[in-house]
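[1] model this:
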Amino acid sequence: MAIVSKSVPVPPLVPVKRALLSVFDKTGLIDFAKALSDRGVELVSTGGSYKALRDAGLAVMDISEVTGFPEIMDGRVKTLHPAVHGGLLSIRDDADHQAAMSAHGITGIDLFCGNLYPFEDVVAKGADYATGVENIDIGGPAMTRAAAKNHAYVTVVTDPADYELVIAELDKHNGQSPIELRKKLALKAFARTAAYDAAVSNWLADQLDEANPAHRAVGGKLAEVMRYGENPHQSAGFYTTGEVRPGVATARQIQGKTLSYNNINDTDAAFELVSEFDPARTSAVAIIKHANPCGVAEGKSLKEAYELALRCDPVSAFGGIVALNQKLDAAAAEEIVKIFTEVIIAPEADEAAMEIIAAKKNLRLLLTGGLADPRAKGLFVKSVAGGLLVQNRDNGVVDDLDLKVVTKRAPTAQELADLKFAFRVAKHVKSNAIVYAKDGATVGVGAGQMSRVDSARIAARKALDATEAAGLTEALTKGCVVASDAFFPFADGLLSAAEAGATAVIQPGGSMRDDEVIAAADEAGLAMVLTGMRHFRH
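    Got it, this is the predicted structure:
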């Protein structure tokens, strides 16, 4: 089919004489419709919107009076009609379009106000397949796109937050809509339908267990325009996807400055890590700096866990993010505020703790209402030049793995507990990752190095620094365990860990030189277990 180009001037101002209002979310609808009616705009509406306007005493025409056709199929078909779409799509300054409107009795629609069935909310609450499908809006997106396409003549309003702006612009221009407003609202409309369709397609892909559909759409809603991105010369915005997952995107901010781009990234990393620890089993705290843990620990209380986590790297913890897996209490809060901290994130906080935090006005406190499920499915998206890398969230959990002892010596019960702890943490450390741990606390972390042996050496060096800072005479790594996020390609990294004082190691295995690495572990008297699962994190 040939695409016909209509080169007609775009009018700077368009009178708004007729408006079609068809919304699911009726927030502010009555006031907006009354304001339009008071300005001489004829109102047309559909279904529940029509009833709400009529019950409010407004003069309003039902859509069936426009189409000459009743709603059918339980309301599935009511606006998909030439009288509606001709009124939205007609080029007012085109003689042929005007002739067609006259011949078929079509009246122009100058303003369309619509929002969509709450598909995202419905499926986020766990709706079954049939309910999800029934909540896919068809007429709403069709009218929204038609009005947005024809923004040269039509004002499209998709967000109740814009109602006041539209009325103000009409008043400013004597009942006419300016082109700048129409363009801005058209952009917003297309972005909304794009995000809506993305939610539908991704849900269907998940329902059908289709890991890699032919087209992958990603959509989000602007939650905040940020001061800047990772660096001051980069612009940035924070968008939410509607995923109901406890964390930084869904948390309630109790106090403190607005979160920065880096704050959000680091806080997400912190909370995802601490969510690995079952709050019914243990208190756990993670301290994050630049998306890497500088200290993680379990304890009999949050205060004890925080003190152990801080001991691992007290220098890097300055200006870091603190995440807790249980309700923040006063004892833990008193310890945390002793050094400069950017953000605290926890499921809950008691009143005494919030009073302590309140004394630090710039300290952000976020409450999530729960922990993120480390086993839950989800998508992870990363942009590259000209494309997107899309993968499932890393939802592997060490407790679910079949650990295989491959050395002559098996780990003791305490070593095994520490190995599992260390591997939980290593999952959240940038590759190449090495984590030394002892008695449920990290004692050295090596992250993001180009070789695994360098990560092992850096982690050992930081452990010595922490030992000195704690005023201890014996290295924190003596008698510790070590976790590696991926296999040891050579025995050198393993031997570096042994030199640091490690007595047991956990790693995925899978190297061509596994036999050499296992032999080196046996010679050094180490116990080694293989997980069969790696946790690269880039």
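[2] from here on, contacts and neighbour counts on C-alpha atoms
    Fine.
[3] looking at this, A189 is in a helix?
    Yes. Using DSSP: H, G, I helix; E, B strand; the rest coil, the assignment for A189 is a helix.
[4] mind checking how far it is from E516?
    To E516, A189 is 61 Å away according to C-alpha to C-alpha, to the nearest Å.
[5] So which of the two has more stuff around it?
    Neighbours per residue (other C-alpha atoms under 10 Å) separate A189 from E516, with A189 holding more: 24 against 14.
[6] and the more buried one, what is it in contact with?
    T144, R145, A148, V156, V157, T158 (C-alpha atoms under 8 Å, 6 or more residues apart in numbering).
[7] now swap in M226 and tell me
    Taking C-alpha under 8 Å, 6+ apart as the test, what M226 contacts is S235, A236, G237, F238, S260, Y261.
[8] now swap in A330 and tell me
    Contact partners of A330, counting by C-alpha under 8 Å, 6+ apart, are D350, A352, A353, M354, I356.
[9] ok now stretch 397-414, how far from the chain's centre?
    The chain centre lies 34 Å from the centre of stretch 397-414; the measure is C-alpha atoms, centre = their mean, to the nearest Å.
[10] got the buried residues for it?
    V398, L403, V406, T407, A410, P411 (16 or more other C-alpha atoms under 10 Å).
[11] here's the other one to compare against:
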Amino acid sequence: MSDRPIARALLSVSDKTGLLEFAQALHARGVALVSTGGTARALSEAGLPVEDVSTLTGFPEMMDGRVKTLHPKVHGGLLAIRDDAGHQRSMQEHGIAAIDLLVVNLYPFEATLARAAPFDEMIENIDVGGPAMIRGAAKNHADVTVVVEPSDYDPVLAAMEANAGATTAELRRRLAAKAFSRTAAYDAAIGTWLSREVGEDAPAFRALGGSLAQTLRYGENPHQSAAFYRTAEARPGVATAVQAQGKELSYNNINDTDAAYELVGEFDPRRTAACVIVKHANPCGAAEAPSLAEAYERALACDPVSAFGGIVAFNRKLDAAAAREIVKIFTEVIVAPDADDEAKAIIAGKKNLRLLLAGGLPDPRAPGLSIRTVAGGFLAQTRDSSVVDDLDLKVATKRAPTEQELSDLRFAFRVAKHVKSNAIVYARDGATVGIGAGQMSRVDSARIAAHKAREAAEAAGLSRSGTEGSVVASDAFFPFADGLDAAIEAGATAVIQPGGSMRDAEVIARADEAGLAMVFTGVRHFRH
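    Prediction:
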């Protein structure tokens, strides 16, 4: 491929950012402009000579704009191979003029989806002609330059300036790759939405698409490259957040912040303030309290060693009292729905501390997808949207839990949902006191959680472990009584677990023997 001069351009955009300046620069270089609908009007009103596509095709726009560019004089001008004699004869025979530059950005389907528009409006924001033109131009990038977003206006103009009005083969190929990726992401958003609308959990084809939000310095480790992409899902969190201050987010920051914010979203801010501290994608402390500052202090007390360099998430607007406590130790990220000015000023004293304002909380009950890659494919499942407050808890033991125990059991199970399996969570008075995560054996998780609780108590100068008089949550059933024995040894008085083991009777009998209350949820929360 060689340089290709641009003599004629077709512009049809929904996002008119930078359009007039770009079109004026093209016109100044003698490029003929062809356009459609609102784009043509905008150019004409700016005093630029522009040929309406309906004049080009000989057909008016029709069917409310659904049909305007689906015509051989458009697609022939994009797809014709300039060095092919047969293509040139066809162009001359049918009066088709070459289109050297295509500038199209698509109907705003993703933005329409983000604001949960009605079904009919969603349908009308599915672009048909735009993707067809983009794909045609991208296929013929040996001859045609295709631009799908305003950020590429300047590179095209720079190439034309450096090459006497032409673009290079390398630039056209790069733009073509972006163009195909753009239409793929667009169609992925449409397909995912429509599959959900018709209740299709496992469609025959599943496409994933996103737009680049950030190129990251590296991935989980420095030898891995990485990038962060946003999808069309409008779920509040790290992807929607405004970074108010701090260093650039890393791959691990983003992953851990997502884990923290998803857990804190389980706590209704109308009921209580809540704080979650996460390290390496697992909570190392969680608590609810009348104020954010108290919730933070109680969450920190669970495992202050692990909290160093962690992620702190809140379910309410960050205030000054909480901010003052956080800046006392090294923290990587704070994420909250919002922050007041005094809190922002306090955080500003730690210039590297990242403050993310997500604008809302994720709904733990909302449907959605979870994706994980495997060799040669990927796994897709619905988000774990089970909430303990919605479950019908069954008392399995002779003793029923007290009201306080029942409240703590719900709290502990809410946290256990977000702890890597096998998960054990000890809690007391609305705060975690010990967390065991990611162990191959459930009894090991129970013992590790109890051990960390003893360490935290000793460091705080307390005479007894926080697990004494606590409740314990397990993300899955106890396959043997040994895990329960570890909880009994730690001083737990009540247990919440899914139930369903072949040895449930054995486990229940052991709880009765020890005087524990135990409730079954009937719902498992494996998290791998």
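[12] Mind checking which of the contacts of M226 of the first structure are in strands?
    G237, F238 (DSSP state E).
[13] got TSV for the contacts of M226 of the first structure, with distance to K184 of the first structure and neighbour count too?
    Shown next, in TSV, are the contacts of M226 of the first structure (distance: C-alpha to C-alpha, whole Å; neighbours: other C-alpha atoms under 10 Å):
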residue	distance to K184 of the first structure	neighbour count
S235	19	13
A236	19	17
G237	17	15
F238	19	17
S260	26	19
Y261	25	19
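[14] what about the second structure, which of the contacts of M226 of the first structure hold up?
    Contacts conserved in the second structure for these, using both residues aligned by TM-score structural alignment, their matches' C-alpha atoms under 8 Å: S235, A236, G237, F238, S260, Y261.
[15] Matching the fourth one against the second structure, which residue comes up?
    Aligned against the second structure by TM-score structural alignment, F238 of the first structure finds its counterpart in F228.
[16] hmm, back to that, quick check: the farthest pair among the buried residues of stretch 397-414 of the first structure?
    The distance between the two most remote of these (C-alpha to C-alpha) is 19.3 Å, for V398 and T407.
[17] Which helix or strand contains T432 of the second structure?
    strand 432-436 (DSSP states H and E).
[18] what would the contacts of A189 of the first structure look like in JSON lines with neighbour count, distance to P82 of the first structure and secondary structure?
    Output for the contacts of A189 of the first structure, formatted as JSON lines (neighbours: other C-alpha atoms under 10 Å; distance: C-alpha to C-alpha, whole Å; DSSP: H, G, I helix; E, B strand; the rest coil):
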{"residue": "T144", "neighbour count": "24", "distance to P82 of the first structure": "15", "secondary structure": "helix"}
{"residue": "R145", "neighbour count": "21", "distance to P82 of the first structure": "15", "secondary structure": "helix"}
{"residue": "A148", "neighbour count": "27", "distance to P82 of the first structure": "17", "secondary structure": "helix"}
{"residue": "V156", "neighbour count": "33", "distance to P82 of the first structure": "18", "secondary structure": "strand"}
{"residue": "V157", "neighbour count": "24", "distance to P82 of the first structure": "21", "secondary structure": "strand"}
{"residue": "T158", "neighbour count": "24", "distance to P82 of the first structure": "22", "secondary structure": "coil"}
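[19] ok, and those in the second structure?
    Retained in the second structure (both residues aligned by TM-score structural alignment, their matches' C-alpha under 8 Å) from the contacts of A189 of the first structure: T144, R145, A148, V156, V157, T158.
[20] What ranges does the stretch 101-250 of the second structure have for its strands?
    Per DSSP state E, counting those that start in this stretch, the stretch 101-250 of the second structure carries strands over the ranges 101-105, 145-147, 166-167, 211-216, 226-230, 242-245.
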